[in-house]
Structure formats: structure tokens, C-alpha cells
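In: Provided below for reference: sequence and predicted model.
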Amino acid sequence: MDKRTYVVTGAGSGIGAATADHLASTGARVIRSDVHDADLTAQEGREQLLSQVTAASGGRIDGLVAVAGIGAPSALTVRLNFFGTIATLEGLRPLLAASDRPRAVAVSSLSAIVAADEDLVRACLTMDEEAAAAAVTSLVESGRGHIVYPSTKLALNRWLRRAALRPEWAGAGIPLNAVAPGVVDTAAARRTFLDDPVTRERVAAAMPQPLGFPGPVAPIASLLAWTVSADNAFMTGQILYADGGAEATLLAATGG
């Protein structure tokens, strides 16, 4: 049985809850966090998460699964999806470094390859949170709010691929990766667009999934769990598309 200690953010529902349950089923100890425990859109909540995890873990964790995220056309989306995720990864990295087999993974999205705003991505990668929030406001006011979510995930991808190679990550023996799901059947997805036939059809056309639309949650949870398991000893800096074949379909359509 796996006696590792894991932290899962966004564990109250959807992919986060499924991943936490999957890890717990292996016999691991799982520290679950959701917005009710720590609001990662704000500095106070980010500090609260670090304090709570440090106390609950005793100062050492073996794996971190950063799932927490939202898709609203709002500045809160960039504050959570990018800045909250980075604060979680960097803040808990010292606790990972105390493990003999540390691993970390973040949740990205297939949508990052479909559309994005480079100004918003640039503001994220310069770590200017207020400029990023202002860029989101401009996008929403110009009727382009739908591009906020994928932009935050593209920024996360770019940050992660660079960070994973740094001395404090790869140099410290901590694999850092991301899993990019396609559209999966979660309560949030149903509430946001799956229950609306028109929006559902539009999203399915933009992100075609040959293995089924929407996809199941369980395989995403299983993949996330593997990336933070002791078995993943030699993969880092990767964006793993678990999307029912959507990325391959979109690349084929453009000759990629």
C-alpha cells in the first residue's frame, strides 16, 4: 500500500475530488483543500493554505496535485488559475523537498491550444498580478471574456515548462508536470455549458474528442495520481493531454 502523503487543491468537487478519492484508495494520506479551507485568489488565502498544510503534514509532503481553478470571465480566474496555482506550487515546494521521492502536477486544459490572449499571458509570465487582472477586465469589456480561461492555462503551461528545469525543481529531484484534460463531465462543466445545447455544440466543435464528448472524470484522476506517484521518476516539464484525442485531431487539421 502507498503510504505517501499528498496534497490536493480543488478537492471539494470534480477532478480534484476524484483525484483525492483515488489517492486515498491506494492507502495514501491525502490532505484535501478547497475554497472553504483557503481562498487561493487572495494572498491571505494562499498563506493560509501553506500554514494549514505545513501543520497537517508535519513539514513534509510526497506529492502535490494543484487542481483548483475556475472558468468565469473574471479577474478571479487569473488570480486563481495562474497566480494561485504558482503560489501553491512554489509555496509547498520546500515541503516536497523534504521527501525522498517528491512529485508535483498542475491541471491545465486542452483549451490552451484553442485560443489565448498574448497580452494576458505576458502579464502572467512577468508575475504582474494586477496587470493581469486589468487585462482580464479589458477582455471582458471588449466581449472577449471567453478567452480568459484558456489564456490562464497557456500561461501556466509556459511557466511550468520553464520552472520544471530549474535547480529548485529538477535540480532538487522534484518532477513537475501538468495534465491537460479535454472536456469532462463534471458538475462545473454541466453548469457552465454542457447543459445548454447551443453552447455544448459549439464547444464540441472547437474541441473534438474522438473518444467521446464529454469525457469521464476517472481517467483524469488516475493520470494525475500516477504523475505524483513514486513510479514517475523520470518525466518532468511535460503537458499531458488527456482529451479523448482532441489535441491530435486539432493538430492534424492544421498539418501538425
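Out: In hand now; what should we look at?

In: from here on, just use CA atoms for contacts and neighbour counts.
Out: Fine.

In: can you give me the strands in the chain?
Out: 5-9, 29-33, 63-66, 103-107, 176-181, 239-242 (DSSP state E).

In: tabulate these in JSON lines, adding columns for mean neighbour count and distance to residue 222.
Out: Below are the strands of the chain laid out as JSON lines (neighbours: other C-alpha atoms under 10 Å; distance: least, C-alpha to C-alpha, whole Å):
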{"stretch": "strand 5-9", "mean neighbour count": "24", "distance to residue 222": "13"}
{"stretch": "strand 29-33", "mean neighbour count": "21", "distance to residue 222": "15"}
{"stretch": "strand 63-66", "mean neighbour count": "28", "distance to residue 222": "12"}
{"stretch": "strand 103-107", "mean neighbour count": "27", "distance to residue 222": "12"}
{"stretch": "strand 176-181", "mean neighbour count": "25", "distance to residue 222": "11"}
{"stretch": "strand 239-242", "mean neighbour count": "20", "distance to residue 222": "11"}
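
In: presented hereafter is structure B, for comparison with structure A:
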Amino acid sequence: MGVYAVTGTASGMGAATAARLAAAGHTVIGVDLKDAPIIADIGTAGGRAHAAREILAASGGALDGAAAIAGVGPSLKSSADLVSINYFGQVALLDALRPALAEGGAGRAVVIGSNSASTVPLVDTSLVDLCLAGDEAGARERADEGQAAMPPEILDYAPSIGAYASAKLALAHWARRTAVTPEWARQGVTLNVIAPGAVLTPLMTGSTGGAADQDPDEFPTPMPLGRFGQADDIAFWVEQFLKPEAGFATGAVLYVDGGTDAAMRPDAQPTAWVL
């Protein structure tokens, strides 16, 4: 049996993932703001360092896998805080855990992205670039500027939606760039992204005014399967990427969104390599 670190275990996809791994007999080291073995705020440098120290201590410095699931939604009032949590918190924690994942030569890492990265037309490429450059102060400032420029009707509904989509796009790009570096790939550590769509978790219902009561066919984006996702729909794929048998998959972005991205951008993937 393996040892897995999972963030966001207090609810939603993190709780569902922890439950699946525990049911399979694995040891789960959970991290969240509350109701978890390790209490930490990955939106701050101190919280990230504390989480990493506690995970490494609990695991003895060797991990079979890590799932970075903790995050906040576009209803968060501070776009700057959202970027710190959803991008910098995820990246810093996975970077800190990489040596423990490499210890056994076959570590698995998964991070939760979002189909908002490709289906929300509010991505700020300058914010994406600041994230990828590791400039947290600059990214926070840019996120606040972008939020201030949003129309009032968007601010009332989802004040941080632009920063949310931008941070999730940056996270996907970071993972693809990072997964193929020698420090990860040649150490046997895989890194993949799952991009959920409309999944009924506290994060989503808090961001959409109670999506559980909505008709999927009246949702703002298409729902080809005619239903919203459940937390376990995502946890299933997190578990698959964490398995030892998943060793030849790295740098992938898997959409688990009921077909939303495919319906909106049917020809966007794959794209041809043009010389």
C-alpha cells in the first residue's frame, strides 16, 4: 500500500479522493484549512512551508503520490488571494514534495485545473505570464487590476472569474512545462492535470448561486451529457493518475467536464505542429 498527500480533504473532490485512496488501503495525509490532519493555508508562503514540512514528517520523506486539489472558486472577493491559492500555492507545494515523490523512483502527482482555462473568454495573458515567471507580488497586483476593470454585472456574479481562468491556464502550462524536465521525468515522477467542468461541490455551488438547483441544459456553458458532475467523477481519475500503472502518462491535461470543452471548441485539440 502507498502513502499519498492530498490537499483539500475537508470537502468536495479532495474528500472524495481521500476516501477512494483510503478505501483501497492506502495511507492518506490530508491537508486543509480545517477538518484535516494537517491544517495549513496554502495561500501564504508560511502556510505552504508548514504543509510541506508536516507532509514530509508524516511520510518519512517518501511519497507514492500527491494530489493538489485544494482551491477556491471565482466567487472569492479577492482576485489576488485567488491567484496565491490556486496557482502559487499549488506550484510551491508540489515543488516542495518533488524530492519525496522521487524517493521511490515512481512518484505520481496530480493537480486540479479547470475547463475555465479554455472556455471562459476572460483570460489575462499578462497575468498568466506573471504566474509562470514566479512573480507572486506582480501577479497579485495584476489580478486586482483586472478585477477592478470588470463590468459590474460580472463582479456581482463572479468577482474573480478572470483571475480564476487565468490562474488555471497558468497552472496547466506550468504542469506541462514542468512534467518533462529532468528533475521530474528522469526521476520517474509523473505530473498530470485534471480539468473539471461543472461539478457539484461546495466550490461550484458557492460560485454559481446554487447550481444544484439548476437545469444543466440552462447552464451558461453546454452540458452534452445533460448532467452536472459529482466529486467522485473527478476523484476516480485522480486515483487513476496516482496508480503505479500510470507511469507512462505525464504532462497530460485531462478534461473531465461532461463534454463542455469539446462542445465549445471541437477542433481546438489536438493542434497540428507547424514547421
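Out: Perfect, thanks for sending it. Only a predicted model underlies this, so the values are computations on that prediction, with no experimental measurement involved.

In: for residue 23 of the first structure, which of the strands of the first structure is the nearest?
Out: Closest of the strands of the first structure to residue 23 of the first structure is strand 29-33, at 7.0 Å (criterion: C-alpha to C-alpha).

In: show me what the closest one is packed up against.
Out: strand 5-9, helix 14-25, helix 43-57 (3 or more C-alpha pairs under 8 Å, 6 or more residues apart in numbering; DSSP states H and E).

In: re the thing from before, mind putting the strands of the first structure in CSV, distance to residue 233 of the first structure included?
Out: Listed next are these as CSV, based on distance: least, C-alpha to C-alpha, whole Å:
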stretch, distance to residue 233 of the first structure
strand 5-9, 16
strand 29-33, 20
strand 63-66, 12
strand 103-107, 8
strand 176-181, 11
strand 239-242, 16
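
In: among those strands, which is nearest residue 250 of the first structure?
Out: Among the strands of the first structure, strand 239-242 comes nearest to residue 250 of the first structure, with 12.2 Å by C-alpha to C-alpha.

In: just tell me the aligned range of the closest one in the second structure.
Out: Mapping strand 239-242 of the first structure onto the second structure (TM-score structural alignment) gives residues 253-256.

In: right, so of the strands of the first structure, which gets closest to residue 117 of the first structure?
Out: Evaluated with C-alpha to C-alpha, the strands of the first structure place strand 176-181 nearest to residue 117 of the first structure, the distance being 18.4 Å.

In: so what's the equivalent of residue 196 of the second structure over in the first structure up against?
Out: By TM-score structural alignment, residue 196 of the second structure lines up with residue 181 in the first structure. Residues in contact with residue 181 of the first structure (C-alpha atoms under 8 Å, 6 or more residues apart in numbering) are 107-110, 220, 241-243.

In: from those residues, pick the one nearest residue 48 of the first structure.
Out: residue 107 (21.1 Å).

In: need the contact list for the residue mapped onto that closest one from the second structure.
Out: Using TM-score structural alignment, the partner of residue 107 of the first structure in the second structure is residue 112. Shown in contact with residue 112 of the second structure (C-alpha under 8 Å, 6+ apart): 67-69, 193-196.

In: apply 7 Å and report the result again.
Out: Contacts for residue 112 of the second structure (C-alpha atoms under 7 Å, 6 or more residues apart in numbering) come out as 68-69, 193-195.

In: cool, and residue 174 of the first structure?
Out: Residue 174 of the first structure makes contact with 102-103, according to C-alpha under 7 Å, 6+ apart.

In: change it to 8 Å
Out: Counting by C-alpha under 8 Å, 6+ apart, residue 174 of the first structure touches 96-97, 101-104, 168.

In: among those residues, which two are most distant?
Out: Distance extremes for the contacts of residue 174 of the first structure: the farthest pair is 101 and 168 at 14.4 Å, using C-alpha to C-alpha.

In: quick one: which of the two has more around it?
Out: When neighbours are counted by other C-alpha atoms under 10 Å, residue 101 of the first structure and residue 168 differ, and residue 101 comes out ahead with 20 against 15.

In: name the nearest of the contacts of residue 112 of the second structure relative to residue 165 of the second structure.
Out: Of all the contacts of residue 112 of the second structure, residue 165 of the second structure sits closest to residue 195, with 11.4 Å by C-alpha to C-alpha.

In: show me where the second structure has helices.
Out: In chain order, the second structure shows helices spanning 12-23, 45-59, 79-83, 90-102, 116-119, 125-132, 136-148, 152-157, 161-179, 182-185, 202-207, 231-242, 260-264, with DSSP state H as the criterion.

In: would you mind finding the most buried of these?
Out: The highest mean neighbour count among the helices of the second structure, using mean count of other C-alpha atoms under 10 Å, belongs to helix 79-83: a mean of 26.

In: what separation is there between residue 236 of the second structure and residue 267 of the second structure?
Out: The gap separating residue 236 of the second structure from residue 267 of the second structure is 27 Å, by C-alpha to C-alpha, to the nearest Å.

In: do residue 234 of the second structure as well
Out: Applying C-alpha to C-alpha, the value for residue 234 of the second structure to residue 267 of the second structure is 24 Å.

In: still on that earlier bit, mind checking which of the helices and strands packed on strand 29-33 of the first structure is nearest residue 84 of the first structure?
Out: Nearest to residue 84 of the first structure, of all these, is helix 43-57, at 6.9 Å by C-alpha to C-alpha.
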